[in-house]
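A.B. asks: From the sequence below, what's the structure:
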Amino acid sequence: MDAADAVTELAQALPAGVVATEPDVVEKYRHDWTHDARAGMPLAAVRAESAEHVQETLRWATRHGIGVVPRGAGTSLSGGSMGVEGAVVLSLERMRAVEVDVAARVAVVEPGALNVEVKRAAAAHGLWYPPDPSSFEICSIGGNIATNAGGLCCVKYGVTTDYVLGLDVVLADGTLLTLGGPRVKDVAGLSLLKLFVGSEGTLGVVTRAVLRLVPAQAPRSTVVAFFPTVAAAAAAVVELGRTVRASMVELMDRASVNAVEDFQPMGLDRDAGALLLIQSDAPGPSRAEEVEVIVTACEVSGAKEVVATDDPEEAEMFVQARRAHFTALEQRGAVLPEDVGVPVPHLPALLAELEAIAQRHAVEIPVVAHAGDGNTHPAIVYDPTDHDAERRARLAFDDVMHAAIRLGGTITGEHGVGRLKAGCLEHQLGPEVMALNRRVKAALDPDGILNPGSFV
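C.D. replies: Okay, here's the model as predicted:
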């Protein structure tokens, strides 16, 4: 049976409107947020509406040896959900249910639900879902689980895996597993639940998640510090890590500040070498004490201006400036987004390496960072019509990853490996660990149909 006949068979097995083959519809599922020109054209887009649809699709794919690219909202920044030639895209965007169990303090969520929808549902009951990617308004919970997403609050509150208590996962052969549940403690058997968090759709497809909720975040105080150099800001981050447990420590370098100001003017200091956006949500009077320590650490590290505020609206303006970074850069050209991290004491060295790489390859690399946990987001901007500029950008992309590895870091802190970084993964893990990754993959997906070409 040829591929077209196989897709017809799948369309007949699923309800009308679930399988799309029209070129203009399928094209919408070809690219993720990387907009990588190497994305392939899928055979079809399967827009599942239930776990049963996912099971049927994967049984069909295994039977015909056809690859399946699981996809949430398509906001991947590592090429993990872009189309693959000869495969189908399995979109979970229609599976959006969210239910909050207040007594158990959990949210039971389908994978297509957006991060912001879970936050709102929790907030209606005085609860909070902390994982907070910059794209929280448009990224899906399924994608967050696939990449173990973090975000602006993770320096204090952790990342997605810290809030996943249970998962329903469909394996490549269509088997539906239920792992974990609304329990805080559970050590029965191997920790298979955590195996699927961060696996980028290569081991199974999540169809339901049980997420831990916590009490609403306390009021916050915000400190914004402007530094003459990135090095001085990085030194302040290291100093802060020794003295306080801030709930947010974000960095923007001069290029990022200016990109945001060009895109959405907010009155930020264009001449500053870098700014730090720091928040404290310490309880009661201790918050004022923590803010005082933060201000002092910034001043001692060379900040030329430090502003502290308790005004939520003023604070939100600075947070929105940080979140606008990637959208602002897209106005300047094509973007190769990076996501490398190092131990916090090595953050100054990594930022210095990034400046050197930009100079060496004559490319622009604006940097923002979840600086408090050493996770940086350098973004290599280039003219997509200039082939030499693209060549230099891709060389810089590889150099950034190798620099992070040399400093004891990682090629990805929260975006995932996807397809853009697959070639560098073994350099970080080493051959023995890489081989073990492949053995796990082969055990759960022996025909290699799940997210082909993505990291393993």
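
A.B. asks: alpha carbons only for contacts and neighbour counts from here, please
C.D. replies: OK.

A.B. asks: tell me the SS of Ala233?
C.D. replies: Put simply, Ala233 is helix when judged by DSSP: H, G, I helix; E, B strand; the rest coil.

A.B. asks: Who are the contact partners of it?
C.D. replies: Contact analysis of Ala233 by C-alpha atoms under 8 Å, 6 or more residues apart in numbering lists Phe226, Phe227, Leu251, Ala274, Leu275, Leu276, Cys298, Ser301, Gly302, Ala303.

A.B. asks: One more pass at 6 Å, please.
C.D. replies: Phe227 (C-alpha atoms under 6 Å, 6 or more residues apart in numbering).

A.B. asks: Which is the succeeding secondary structure element to the longest helix seen in the chain?
C.D. replies: The longest helix of the chain (DSSP state H) is helix 387-406. As assigned by DSSP states H and E, the chain's next helix or strand after helix 387-406 is helix 425-429.

A.B. asks: and the helix or strand just after that next one, what does it pack onto?
C.D. replies: With elements assigned by DSSP H and E, the helix or strand that comes after helix 425-429 is helix 431-444. Helix 431-444 makes packing contacts with no helix or strand when contacts are defined by 3 or more C-alpha pairs under 6 Å, 6 or more residues apart in numbering; DSSP states H and E.

A.B. asks: mind running it again at 10 Å?
C.D. replies: helix 425-429 (3 or more C-alpha pairs under 10 Å, 6 or more residues apart in numbering; DSSP states H and E).

A.B. asks: what about Gly166, which helix or strand?
C.D. replies: strand 164-170.

A.B. asks: Ok, Ala358 next?
C.D. replies: Counting by DSSP H and E, Ala358 is found in helix 347-361.

A.B. asks: what's the offset of the next helix or strand after that helix from the middle of its chain?
C.D. replies: Downstream of helix 347-361, the first helix or strand assigned by DSSP H and E is strand 367-370. Centroid displacement of strand 367-370 relative to its chain, using C-alpha atoms, centre = their mean, to the nearest Å, is 13 Å.

A.B. asks: ok, now stretch 214-224?
C.D. replies: Worked out by C-alpha atoms, centre = their mean, stretch 214-224 lies 22 Å from the chain centre.

A.B. asks: One more sequence to fold, the one below, so I can look at both together:
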Amino acid sequence: MEVIDDPDVLASLSHDEAEWAPYGKALGAVRPRTTAEVREVVRHCAERGIPIVPRGAGTGLSGGANAVDGAMILDLSRMDRIVAIDADNMTATVQPGVINDDLKKAVAEHGLWYPPDPASAPWSTIGGNVSTNAGGLCCLKYGVTRDYVLGLEAVVGGAAGAYGTAVRLGRRTTKGVSGYDLVGLFTGSEGTFGVLTEITVRLRPARREAPKTVVGAFGSVVAAGEAVAAITRAGLLPAALELLDRTCLRAVEEWKHLGLEADAAALLLAQLDTPGDEEATAVASVFRDAGALWAEQSTDEVEAEALFAARRLAYPALERLGPVLTEDVCVPRSRVPEMLAVIEETAARHGTTIATIAHAGDGNLHPLILAPAGDEAAKRAAQAAFEDMLTAAIAMGGTVTGEHGVGLLKRAGMRRELSPEVLAMQIAIKQTLDPLNLFNPGKVVG
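C.D. replies: This is a model prediction of the structure:
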């Protein structure tokens, strides 16, 4: 087990990628490789009252992996072993530090597929994905991380026994309702109940043919939102339905030179994996009927891949321009056009630049608020716009976080979203599972 006390390395491990989320000065950091080493660290920290902050790749966008003063950082990136791939039962068991894309590549060799695909899949870990219940491009049709987690091993304390106790939750079977769904409870808990040390996920057969891509260009982001609502009304279910506005497209093109046309106000990218051309033709027709400037099925796989690469690269491309405060509000699909209009109005009212990408098909929007480095007035405007968009999403029957997690940035928003009774239930669960408040304190419920 590697122990880290170098101040510069500790500083780099003390926060994720959430802009302006506060973080404290950690006491130290360790990089365990086994469950036994995690148990030892947790036991020693509990004996000394030292807070424990689990961390994966640090790609989070809510401050969920940020250190508190005096904390011990548990960097799980060295726990990166794929323990087993069970092709007969279509499951894989991995340590938490396995990179999402590495798992995809490994199971593909067995003719299998792991669908959850956050934009950070080339860098983010399965443990981090489970901790935030990450979604991604394919979640519209294939679901989010929680839909694939069958079992967990976690090092816990509290109701389970002494701190440092390892427990196995869930199952390896397709069905199972023995007791409460503790796997579902831990998935999305952001490390506040314990430290995940092993994860068993369900897999699907690999897709037999390359997905088709339909692209629609629109004169406004609201018009693109109307097309999203029309897709839902038509009963169509793409594997992915993504939105990129002009600001995102131009930022990616200036950085990577993919040959993208960035003249339209917004593009919708639909990916279809149903055999035949009927579904793709129907989606293109809906785009045109909804007012698309043009809508075409891509016949060039290189072009189609470039478009989805642009979607994945949008955040780092914008980050190159200066600090980016990232939202992930989610609203009912029928309210997507309205929420897109609110985003434009919010940007105008606060004098901020907001670029928008979205998992538009499931109502999960990612407005990215840009502010020049060192400009305090722009920072305050960005933060005010951030909170206004949370309030708007709640008013539409939505949520303040679709997949990034509450962490630090969304705590106030979560308290506005949830009733006092529900908040009390959540606090009671935290106190039962972690009575010493050692696991990732200050996050989610505080």
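
A.B. asks: What is the helix holding Ala358 of structure 1 packed up against?
C.D. replies: helix 230-243, strand 367-370, strand 375-382, helix 387-406.

A.B. asks: quick one: secondary structure of the residue mapped onto Ala303 of structure 1 from structure 2?
C.D. replies: Mapped onto structure 2 by TM-score structural alignment, Ala303 of structure 1 lines up with Ala292. Counting by three-state DSSP, the backbone at Ala292 of structure 2 sits in coil.

A.B. asks: Ala292 of structure 2 reaches Ala230, doesn't it?
C.D. replies: No - counting by C-alpha atoms under 10 Å, Ala292 of structure 2 stays clear of Ala230, with 12.0 Å between them.

A.B. asks: quick one: which of those two has more around it?
C.D. replies: Neighbours were counted for Ala292 of structure 2 and for Ala230 using other C-alpha atoms under 10 Å; Ala292 has more, 24 against 19.

A.B. asks: Apart from its chain neighbours, what residue comes closest to the match of Ala303 of structure 1?
C.D. replies: Phe218 (4.9 Å; C-alpha to C-alpha, 6 or more residues apart in numbering).

A.B. asks: can you pull the contacts of the counterpart of the one you found in structure 1?
C.D. replies: Using TM-score structural alignment, the partner of Phe218 of structure 2 in structure 1 is Phe227. Phe227 of structure 1 sits next to 233-234, 236, 253-254, 269, 271-276, 298-299, 301-306 when contact means C-alpha atoms under 10 Å, 6 or more residues apart in numbering.

A.B. asks: Which residue in structure 1 aligns with Ala119 of structure 2?
C.D. replies: Match for Ala119 of structure 2 (TM-score structural alignment): Ser134.

A.B. asks: Repeat that for Leu196 of structure 2.
C.D. replies: In structure 1, Leu196 of structure 2 lands on Val206 (TM-score structural alignment).

A.B. asks: Where does that match sit: helix, strand or coil?
C.D. replies: Applying three-state DSSP: Val206 of structure 1 is strand.

A.B. asks: And the closest residue to it other than its chain neighbours, how close does it get to Thr175 of structure 1?
C.D. replies: Distances taken as C-alpha to C-alpha, 6+ apart put Val169 closest to Val206 of structure 1, at 4.4 Å, once the chain neighbours are dropped. Using C-alpha to C-alpha, to the nearest Å, we find Val169 of structure 1 at a distance of 8 Å from Thr175 of structure 1.

A.B. asks: Between these two, which is the more surrounded one?
C.D. replies: Neighbour count, other C-alpha under 10 Å: between Val169 of structure 1 and Thr175, Val169 has more, with 24 against 14.

A.B. asks: dump the residue contacts of that one.
C.D. replies: 51, 54-55, 175-179, 193, 196, 203-209.

A.B. asks: what ranges do the helices span in the stretch 201-350 of structure 1?
C.D. replies: 230-243, 254-263, 286-300, 312-323, 325-330, 347-361 (DSSP state H, counting those that start in this stretch).

A.B. asks: Redo those helices as CSV? Include distance to Pro219 of structure 1.
C.D. replies: Below are the helices of the stretch 201-350 of structure 1 laid out as CSV (distance: least, C-alpha to C-alpha, whole Å):
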stretch, distance to Pro219 of structure 1
helix 230-243, 20
helix 254-263, 26
helix 286-300, 9
helix 312-323, 9
helix 325-330, 25
helix 347-361, 29
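
A.B. asks: do you know which of these lies nearest Gly448 of structure 1?
C.D. replies: helix 325-330 (32.9 Å; C-alpha to C-alpha).

A.B. asks: Quick one: average offset of the closest one versus structure 2, please.
C.D. replies: Comparison of helix 325-330 of structure 1 with structure 2 after fitting gives an average deviation of 0.5 Å (mean C-alpha distance after the TM-score superposition for structure 1).

A.B. asks: Which residue range of structure 2 does that helix align onto?
C.D. replies: Counting by TM-score structural alignment, helix 325-330 of structure 1 corresponds to 314-319 in structure 2.

A.B. asks: which residues sit against the matching stretch?
C.D. replies: Under C-alpha under 10 Å, 6+ apart, the answer for stretch 314-319 of structure 2 is 119-120, 244-245, 247-256, 308, 310, 324-326, 355-357, 366, 368-370.

A.B. asks: same thing but 8 Å
C.D. replies: Residues contacting stretch 314-319 of structure 2 (C-alpha under 8 Å, 6+ apart): Cys248, Leu249, Ala251, Val252, Trp255, Val324, Ile357, Leu368, Leu370.

A.B. asks: Separate out the buried members of the contacts of Phe227 of structure 1.
C.D. replies: Buried subset of the contacts of Phe227 of structure 1 (neighbour count, 16 or more other C-alpha atoms under 10 Å): 233-234, 236, 253-254, 269, 272-276, 298-299, 301-303, 305-306.

A.B. asks: quick one: the longest helix of structure 1 aligns where in structure 2?
C.D. replies: Under TM-score structural alignment, the match for helix 387-406 of structure 1 is residues 376-395.

A.B. asks: To what extent does that stretch diverge from structure 1 after superposition?
C.D. replies: Relative to structure 1, stretch 376-395 of structure 2 is 0.8 Å off (mean C-alpha distance after the TM-score superposition for structure 1).
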